[in-house]
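Chemist: Build me a structure from this.
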Amino acid sequence: MDLTHSAADEEFRQEVRQWLEENLVGEFAEIKGRGGSGREHEAYEERVAWNQHLAKAGWTCLGWPVEYGGRGLSLFQQVIFYEEYARADAPAGVNHLGETLLGPTLIALGTEEQKQRFLPGIVNVTELWCQGYSEPGAGSDLAAVRTRARLEGEEWVIDGQKVWTSLAHQADWCFVVARTEVGSQRHAGLSYLLVPMDQPGVEVRPILQLTGTSEFNEVFFDGARTGADLVVGAPGDGWRVAMATLGFERGVSTIGQQVGFARELDEIEAIARSNGTWDDPVIADRIAQARLGLAVMRTHALRTLSAYDSGSQGPEASVSKLLWARWHRDLGELAMEVRGAAGLTVAQAPYDLDDQQTLFLFSRADTLYGGSDEIQRNIIAERVLGLPKEPRP
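Modeler: Next up, the predicted model:
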């Protein structure tokens, strides 16, 4: 793996940096650093406007083929963009699920009609998406879904419940895994449907989180409808399509995420130096270990992405989620140890959390959402290492 950048890559870095400097001004400068995990409610409309501004300048869907509205950038150029975007403290995006999950899935497996219908709205940030996977009793075990859809004439009719649906309250569409074959079990008989959210038969109920915000939601489908042609892949082939979507989840944007992690760690170290906890050798060692862990994550992510880009992705991709989720959760705990008693009280009533408190509380979910650590380990053991399957009741 060659981690060096070419002269053209460095020239591209300067282009990105200059554009961000020239455009993160005025009203957009006021929303720097806004949004992100546990803070998705912050300056939402302003962040939509910023993302649409990015789109008009051609800074969305960077790795997509040019014919579908992307820029066809190389892996390293995409990494450069996300690094510089994070370093500029640009506001969090609003269309991650559409741009990094659904869009690549449609490009790989959708019909040409589906691509022409949905990809422009993702590129232009005019249609936002959410992901209808997890259910009560079928969280990380996606094959246990019970949401059902039946074909009535030219429409699918959907009944069921999804849970932990990120940003469903802001989404225009949802890609839903539903059981479409009566009597089917586990991986068989599932279909991957594209469902409009603004219709009778779709109810979104926010879930109040520890941070006091509601990024996650319950979604209830009661006779909701979508077109018969809005199934990605063949009916009954939903498991394969859903797994393809998850394969895109560990994309280049994780590099930008790690720049954000580094900023959080810098803030924690600054607090430690200012309040004297840096003099505690245990705290100083934990901060040093966190920096080493961050370097390991970056190298691992680049190696994984390089393998994916060359079409030779190996088992190292399977550990990415385990690696960053536990590291980030531990960082939240370190933040509270550095803050000490001051971290136990809010700045003002009723529940005004600061950055370290939000980090600590929201990162408790890191080892659960997107596939819990337990399930990730089972996947690695069974599918990568070929070990015997865990006994099921």
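Chemist: C-alpha only now, for contacts and for neighbours.
Modeler: Will do.
Chemist: Look up how far Leu190 lies from Ala143.
Modeler: Going from Ala143 to Leu190 by CA to CA, to the nearest Å gives 8 Å.
Chemist: Mind listing the shared neighbours of the two?
Modeler: By CA atoms under 8 Å, 6 or more residues apart in numbering, Ala143 and Leu190 have these common neighbours: Trp239.
Chemist: between the two, which one's more packed in?
Modeler: The residue with more neighbours, out of Ala143 and Leu190, is Leu190; 31 against 20, by other CA atoms under 10 Å.
Chemist: That one and Trp239 touch, don't they?
Modeler: Yes - at 6.1 Å, Leu190 and Trp239 qualify as touching, with contact defined as CA atoms under 8 Å.
Chemist: Which neighbouring elements make contact with the biggest strand by length in the chain?
Modeler: Scanning the chain for the strand with the most residues, using DSSP state E, yields strand 217-227. Applying 3 or more CA pairs under 8 Å, 6 or more residues apart in numbering; DSSP states H and E, one finds that strand 217-227 contacts strand 155-162, strand 190-196, strand 202-206.
Chemist: the inter-axis angle of that strand versus strand 202-206?
Modeler: Relative orientation of strand 217-227 and strand 202-206, computed by axes from the mean of the first three to the mean of the last three CA atoms, to 10 degrees: 160 degrees.
Chemist: Please provide the structure for the following sequence as well, for comparison with the first:
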Amino acid sequence: MDLLYSEEHKAFRQEVRDFIAATLPGDMRQRLRAGGFAAKADTERWQRALNQRGWGAPAWPKAFGGTGWDAAHQQIFADECAAAPAPPPHIFNITMLGPVIIHFGSDAQREYFLPKLLNADIQVCQGFSEPGSGSDLASLKTAAVLDVENGGDEYVVNGQKIWTSQAHYADWVFALVRTDPNAVKKQAGISFMLIDMKSPGVTVRPIISIDGRHSLNEVFFDNVRVPAANLVGEENKGWDYAKFLLGHERAYIAGIGRNKERVACAKDLLAKLEADGHPMSEVAGWRGRVALIEADLHALEVTQLRMHGGHADMKLSPMLKARGSEIFQAITDVICRLSGLEALRADGVGGPTLTKSFLYSRAVSIFGGSTEVQKNILSATVLSLP
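Modeler: Sure thing, here's the model as predicted:
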């Protein structure tokens, strides 16, 4: 894969490796390698270390504290963070909200939020999904009504969000809200709003997922008063900003680095089986399966680099997410099977939390847009199917 990169890029890769080796706390690396999530304290600690190095926002312009890296530098950095493994730059702060504020926010919003997002002085969550909406995000019902009778400088928000990652410790939520219920086209009546999670009327209720962990939540808004200054961009233009946000994820959407780390883990397990004296006839079949997954991953990485380099149609980007999800699930399945009885442990005592990792992997093909939805988008935009 190094053939895809210049000598300068290879030198940069070594620079990133050296930084991670010197800076990443060992306990954090161990938890992530065992299949755990980065805790709030982990995220703050690592994001601040990256920001101090000048690497806190790989895709942001330099003028706003970003790196100004090209696509190859960004991919190398993501790969090396995943291989360590180390947390990536805060996905909600850096990959999602930051670019929206940079491109569509007010000067006051940029001045207030961007430094805090960069340094993890605040952490934000994403308030998009709603009960009953499924994958039809535009059918959202959470309403924001401008309080004209009391001066028009506040919105009153009522509604509910669901599957909200990190809402239980987030400081702010960036939410899509309906500001024009009479819009003929439902996408046209949506706005993008920043809401302080400490506001009166905000309630967070945990959702415990199948892996037994708490990362998801329901969020309720009951007459929550939000300053009009917290509206990002123009009223009723939120759908455009949401599409921009989702498109801005494409540097990481295929999960290349994460999948490389899992392939390396599978290879280590194969080597252990050989060292423990398992017959070659048994190991060979697994080695072939891992090789096929690695070949698929190589093809996906080449495809992603071609897209980011402007040599392919970005309308194909849903394929990256769909294919990357499938590869992650396939390699996670292989790791669990290679691990034998150890994979049955769910408590993580004395070994990795492989059961939890496997159960969590089932959600990868759902969050961020399900595989079925990605294929529908491809059929409509690329193949022009009805």
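Chemist: what's the following helix or strand after the longest strand of structure 1?
Modeler: Of the helices and strands lying after strand 217-227 of structure 1 in sequence (DSSP states H and E), the nearest is strand 231-232.
Chemist: Any chance you could list what contacts that following strand?
Modeler: For strand 231-232 of structure 1, the external contacting residues (CA under 8 Å, 6+ apart) are Leu106, Leu109, Gly110, Thr111, Ser191, Tyr192, Leu193, Leu194, Gly238, Val241.
Chemist: now that strand: which residue numbers in structure 2?
Modeler: Under TM-score structural alignment, the match for strand 231-232 of structure 1 in structure 2 covers residues 231-232.
Chemist: mean shift of the matching stretch relative to structure 1?
Modeler: Averaged over the aligned pairs, stretch 231-232 of structure 2 sits 1.9 Å from structure 1 after superposition, using mean CA distance after the TM-score superposition for structure 1.
Chemist: Throw the helices and strands packed on strand 217-227 of structure 1 into a markdown table and include distance to Gly132 of structure 1, thanks.
Modeler: What follows is these, written out as a markdown table (distance: least, CA to CA, whole Å):
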| stretch | distance to Gly132 of structure 1 |
| --- | --- |
| strand 155-162 | 6 |
| strand 190-196 | 9 |
| strand 202-206 | 12 |
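Chemist: which one's the longest helix in structure 2?
Modeler: helix 280-308 (DSSP state H).
Chemist: Quick one: end-to-end distance for stretch 180-197 of structure 1.
Modeler: Across stretch 180-197 of structure 1, first to last residue, CA to CA, it's 19 Å.
Chemist: Pull out the buried positions in that stretch.
Modeler: Going by neighbour count (16 or more other CA atoms under 10 Å), the buried part of stretch 180-197 of structure 1 is 180-181, 187-197.
Chemist: residue nearest the centroid of structure 2?
Modeler: With distances taken as CA atoms, centre = their mean, Ile91 lies nearest the centre of structure 2, 5.1 Å away.
Chemist: Return the residue of structure 1 aligned against it.
Modeler: Superposed on structure 1 with TM-score structural alignment, Ile91 of structure 2 falls opposite His96.
Chemist: who are the neighbours in contact with its match?
Modeler: Under the criterion of CA under 8 Å, 6+ apart, His96 of structure 1 has no contact partners.
Chemist: and Ala295 of structure 1, how many neighbours?
Modeler: Using other CA under 10 Å, Ala295 of structure 1 has 14 neighbouring residues.
Chemist: what residue of structure 2 matches up with it?
Modeler: Aligned partner of Ala295 of structure 1 by TM-score structural alignment: His298.
Chemist: Please report how far its match lies from Gly35 of structure 2.
Modeler: 23 Å.
Chemist: what's the answer for Glu261 of structure 2, then?
Modeler: In terms of CA to CA, Glu261 of structure 2 sits 11 Å off from Gly35 of structure 2.
Chemist: before we move on, what about Ile377 of structure 2?
Modeler: For Ile377 of structure 2, the distance to Gly35 of structure 2 - CA to CA - is 31 Å.
Chemist: do the same with Asn93 of structure 2
Modeler: Here the distance between Asn93 of structure 2 and Gly35 of structure 2 works out to 22 Å (CA to CA).
Chemist: What of Leu194 of structure 2?
Modeler: From Leu194 of structure 2 to Gly35 of structure 2 the distance is 32 Å (CA to CA).
Chemist: ditto for Asp180 of structure 2
Modeler: Counting by CA to CA, the gap from Asp180 of structure 2 to Gly35 of structure 2 is 43 Å.
Chemist: And Met314 of structure 2, by the same measure?
Modeler: With CA to CA as the criterion, Met314 of structure 2 and Gly35 of structure 2 are 32 Å apart.
Chemist: Please apply the same query to Met307 of structure 2.
Modeler: Remark: distance between Met307 of structure 2 and Gly35 of structure 2 (CA to CA) = 30 Å.
Chemist: so what's the residue lying farthest from the centre of structure 1 up against?
Modeler: Centroid-distance maximum for structure 1: Asp279 at 36.7 Å, with CA atoms, centre = their mean. Contact partners of Asp279 of structure 1, counting by CA under 8 Å, 6+ apart, are Arg273.
Chemist: so what corresponds to it in structure 2?
Modeler: Asp279 of structure 1 maps onto Ser281 in structure 2, by TM-score structural alignment.
Chemist: same deal with Asp330 of structure 1?
Modeler: Asp330 of structure 1 maps onto Ala330 in structure 2, by TM-score structural alignment.
Chemist: Report the contact partners of that match.
Modeler: Here Ala330 of structure 2 is in contact with Ile293 (criterion: CA under 8 Å, 6+ apart).
Chemist: To which secondary structure element is it assigned?
Modeler: helix 317-338.
Chemist: what's the mean distance for that helix versus structure 1?
Modeler: Superposing on structure 1 places helix 317-338 of structure 2 at an average distance of 1.7 Å from its equivalents, by mean CA distance after the TM-score superposition for structure 1.
Chemist: Sweet, I'm off.
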